[in-house]
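K.L.:
Give me the fold of what follows.
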Amino acid sequence: MTIAPISVPEEWDDNGIILFEEFCAFVRIPQRTVRCWRIEGRGPTWQRFNGNGRLYITVRELRRFLRGGQ
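P.N.:
Predicted coordinates:
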């Protein structure tokens, strides 16, 4: 069995949006864990639609997060 690191497809635009639930599924980490990271100030930098809507990150932020190994 080989383990391959998670990588973002090259064709994804850096300005694309990834919702919270999509991020958790993509990196295969439970939502509860990612919520704890947010409280602790760890993980990717999240934004909200209109300042109070759903959480999202950009593809650029996802790539930064994966490169940093956080």
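K.L.:
C-alpha from now on. contacts and neighbour counts both.
P.N.:
Will do.
K.L.:
could you say what helices and strands the helix or strand hosting A25 packs with?
P.N.:
Element membership of A25 [criterion: DSSP states H and E] is helix 20-27. Contact analysis of helix 20-27 by 3 or more CA pairs under 8 Å, 6 or more residues apart in numbering; DSSP states H and E lists helix 31-40, strand 55-58 as its packing neighbours.
K.L.:
Before we compare anything, build this one as well:
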Amino acid sequence: MQPIEVPTQWEDSALLTFEQFCTLIHTPQRTVRDWRRRGVGPRWSRFNGTGRLYTTVAETRRWLGIPRS
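P.N.:
Alright, predicted model coming up:
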């Protein structure tokens, strides 16, 4: 099994969509939706009244336990 890596060149303040996050961690969207419903996983935000969910690269690193280099 490959460890999940967040590219070091990604800025902590950059946003990831829900879909990008699922792809990054190689996890089906259905599983991540279930985690979100149960309060597991990174913190998510919605902006400008859109239905899209976003998380930051910093939050992704925090949740995965990846120290910022």
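K.L.:
what's next to the helix holding A25 of the first structure, contact-wise?
P.N.:
I6, P30, Q31, V34, R54, L55, Y56, I57 (CA atoms under 8 Å, 6 or more residues apart in numbering).
K.L.:
Tell me which of the helices and strands packed on helix 20-27 of the first structure is the most buried.
P.N.:
Scoring those by mean neighbour count under mean count of other CA atoms under 10 Å gives strand 55-58 as the most buried, with a mean of 19.
K.L.:
Just checking, which helix or strand succeeds it along the chain?
P.N.:
Next helix or strand after strand 55-58 of the first structure toward the C-terminus (DSSP H and E): helix 59-68.
K.L.:
Summarise which helices and strands that next one is packed against.
P.N.:
Using 3+ CA pairs under 8 Å, 6+ apart, helix 59-68 of the first structure sits against no helix or strand.
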